[in-house]
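Chemist: Here's my sequence, what's the structure:
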Amino acid sequence: MDALAIHLGDRLGWYRSLAEDGPASPVELAERTGTDARYAREWLEQQAVTGILGVDEDGRFSLSPVGVAVLADPHSLAYSTPMARMVCGAAMHLPELLEAYRTGGGVSWSRLGRDARESQADANRPWFEHRLEGALRSVPELDAVLRKPGARLLDIGCGAVWSTIALAHACPGGHVDGVDVDLASVELARTNVESDDAVAQRITVIESDAADLPEATYDAAFAFECIHDMPQPVEVLDAVRRTLAPGAPLIVVDEAVAETFTAPGDDVERLIVRMRLGEVVFEIFENFGHNLPELSYAPCG
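Modeler: Take a look at the predicted model:
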């Protein structure tokens, strides 16, 4: 129930209003956001009862600084409302998921819609903005690639392109191609690129299958938090390998989960369902999230 309520506060702009405009009564919050005062009251009271919002002496509801970081600041490393958005986005497709579990089929990413698409992008964005460059520069071989004038980088499965933008900032003398097969994600990505004048001219967003990319072109390729979602990961990795110049690396960044099946698991294990990729010719580095270990490095021979 809290996840559903958080989703409402996220999508209706209620958290954002409390963060930016300050404490509010139900009527004030409704007027600020163009919503209904009766439902605003029900939501505010529920949020206060569950301990998310505070109630001032004058009866107005407020969001603490910690609440702002977790619920209303899309640049915060603690930003968590996208997770509620993901849960609700998946729940809307439970009939299709039930059928997939019975038959062994699947539900395509394009079917999951805006909530799923934007939640994954927004959940990953803060880490890309604050941590990615430092993580990559901690590996001398990757730091050398990022400093190379005219470097060509590939971001496969770029989604909303926050990772691609971060790569362009980290590689000021290079060009980054962001590639995705999902048209809606590509359209969102192109809008996001245009919002960053500092790197927009050095990013190209391409709707394409990895198999259609040019051969021996890129000085490095990156796959951020996407390989485990692919129905044919080995084929994608093989296609990406062909796009790399001789000796160029592929860096796969994903959730830092346990090395082996563990039950019961910690909170990370409870959240993540890990898809093992089997034997591939690339080193897979699981270094995503707040518990980032030292990055490893392996060239593609």
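Chemist: Going by C-alpha atoms from here, please, whenever you check contacts or count neighbours.
Modeler: Fine.
Chemist: Show me where the stretch 201-301 of the chain has its strands.
Modeler: With DSSP state E, counting those that start in this stretch, the ranges of strands along the stretch 201-301 of the chain come out as 203-207, 220-224, 250-255, 285-288.
Chemist: one more to line up against the first:
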Amino acid sequence: MTLREPDRQKLDKLVERLVGDVGAAVSGALVVLGDDLGLFKALADGVPRDVARLAKETGLKERYLREWLSAMAAADYITYDDGTDRFHLTPEQAMVFAQEDSPAFFAGAFQVTQSMWMDEPKIAEAFRSGRGVGWHEHSVCLFRGTERFFRPGYNTHLVSSWIPALNGVEAKLKVGARVADVGCGHGASTILMAQAYPASRFFGFDYHAPSIEKARAAAEEAGVGDRVTFEQATAAEFPPQGYDMVAMFDCLHDMGDPVGAGRHVKETLAPGGTWLIVEPFAHDNLKDNLNPVGRVYYGASTMICTPASLSQEVGLGLGAQAGEMRLRKVALDAGFSHFRRARETPFNMVFEARA
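Modeler: The predicted structure follows:
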């Protein structure tokens, strides 16, 4: 077999892109470092600082800070003024790296990526054996990073857009409804709904016990502990209590048996109840997902979501880019007769299912 000679221009273009990708990977580690050390928050006021001042304010060592600041400036994550030898965050950079409640906050995404690097040996072994890797088997940074990654989107859209798009659900929540948040993780979505609808009761369920403990503490801190209950339970076993809505946020595709979970949801709903399904945005055809968002989601699906599904019974392995057609089939196979896309964002699809 004769190998075709590579096109030099195409090769140079690919190498140029790889330099950028390696730089992004390296910068990701430094973002996690800066986030852990509180450096972005120390710079969040936008006031230019030289290295000595930042060292004094943070208690960190100048030589390390200069190297970190220089790397972040090279990544355009921090702004450098050559005339004064000072560094600062622009308002846009502060929104992305320092402001936890910003709709553009991105530090959590780098923690999720950190877990992929740390857990790569486990995934490599899964490729060889065919076995899965459970959510609970990942590094702790995944659990915290996932909550911080998804929470800004929930803060921006859940109460203002997604719930109002569901037929009749918001009216029930305002007067007093029962809601189950299945796969609640650290409880960000559950707590947000409880704050918005004080007349309703909310029940968060997750099979991961450490996440449930975090959620309970977060609910108390948020002042909603009197109307939110968090319990350890799987999607197939959470207690039926005649819920007006059962919500699953970015977790249905992680389940080994999403159809079975859907059947259980149907059994737990009150008459006229709604199943709210929020999933990562995806088109139905692979070629349409070959874009920056699809790149992130396929990568996360390879390292986290698909292994999680394959670690469970059935192991359907929907993946984070399942698309509407496959999700619709899950809902219909579970016994729901009504399924529609209620809303979408560049990162999420929001579905309403009814019996």
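Chemist: picking up where we left off before, just send the strands of the stretch 201-301 of structure 1 back as a markdown table, with distance to residue 140 of structure 1 and mean neighbour count too.
Modeler: Below are those laid out as a markdown table (distance: least, Cα to Cα, whole Å; neighbours: other Cα atoms under 10 Å):
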| stretch | distance to residue 140 of structure 1 | mean neighbour count |
| --- | --- | --- |
| strand 203-207 | 24 | 19 |
| strand 220-224 | 14 | 22 |
| strand 250-255 | 14 | 22 |
| strand 285-288 | 16 | 20 |
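Chemist: any chance of the ones you listed in TSV, plus distance to residue 89 of structure 1?
Modeler: Formatted as TSV, the strands of the stretch 201-301 of structure 1 follow (distance: least, Cα to Cα, whole Å):
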stretch	distance to residue 89 of structure 1
strand 203-207	23
strand 220-224	21
strand 250-255	21
strand 285-288	23
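Chemist: Nearest to residue 79 of structure 1, out of those?
Modeler: strand 285-288 (15.2 Å; Cα to Cα).
Chemist: For residue 115 of structure 1, find the nearest of the strands of the stretch 201-301 of structure 1.
Modeler: strand 220-224 (19.3 Å).
Chemist: The closest one maps to which residues in structure 2?
Modeler: Mapping strand 220-224 of structure 1 onto structure 2 (TM-score structural alignment) gives residues 245-249.
Chemist: With stretch 242-259 of structure 1 instead?
Modeler: Under TM-score structural alignment, the match for stretch 242-259 of structure 1 is residues 267-284.
Chemist: if I look at residue 182 of structure 1, how far off is residue 111 of structure 1?
Modeler: According to Cα to Cα, to the nearest Å, residue 182 of structure 1 and residue 111 of structure 1 sit 10 Å apart.
Chemist: With neighbour numbers in mind, choose between those two.
Modeler: Neighbours of residue 182 of structure 1 and residue 111, each counted by other Cα atoms under 10 Å, are more numerous for residue 182; the result is 18 against 12.
Chemist: Under the alignment, what does residue 175 of structure 2 map to in structure 1?
Modeler: By TM-score structural alignment, residue 175 of structure 2 lines up with residue 148.
Chemist: Just to check, that match is in contact with residue 174?
Modeler: Yes - applying Cα atoms under 8 Å, one finds residue 148 of structure 1 in contact with residue 174, separated by 7.3 Å.
Chemist: So between these two, which is more surrounded?
Modeler: residue 174 (22 against 15).
Chemist: what's the more buried one in contact with, if anything?
Modeler: 146, 148-153, 168, 202 (Cα atoms under 8 Å, 6 or more residues apart in numbering).
Chemist: Report the buried residues of stretch 83-100 of structure 1.
Modeler: Buried residues in stretch 83-100 of structure 1, counted by 16 or more other Cα atoms under 10 Å: 83-90, 96-97.
Chemist: circling back to that earlier point, show me how far the match of stretch 242-259 of structure 1 is from its chain's centre.
Modeler: Centroid separation for stretch 267-284 of structure 2 versus its chain: 18 Å, with Cα atoms, centre = their mean, to the nearest Å.
Chemist: Just give me the neighbour total for residue 288 of structure 2.
Modeler: 10.
Chemist: For residue 252 of structure 1, see how far away the match of residue 175 of structure 2 is.
Modeler: Residue 148 of structure 1 is 20 Å from residue 252 of structure 1, by Cα to Cα.
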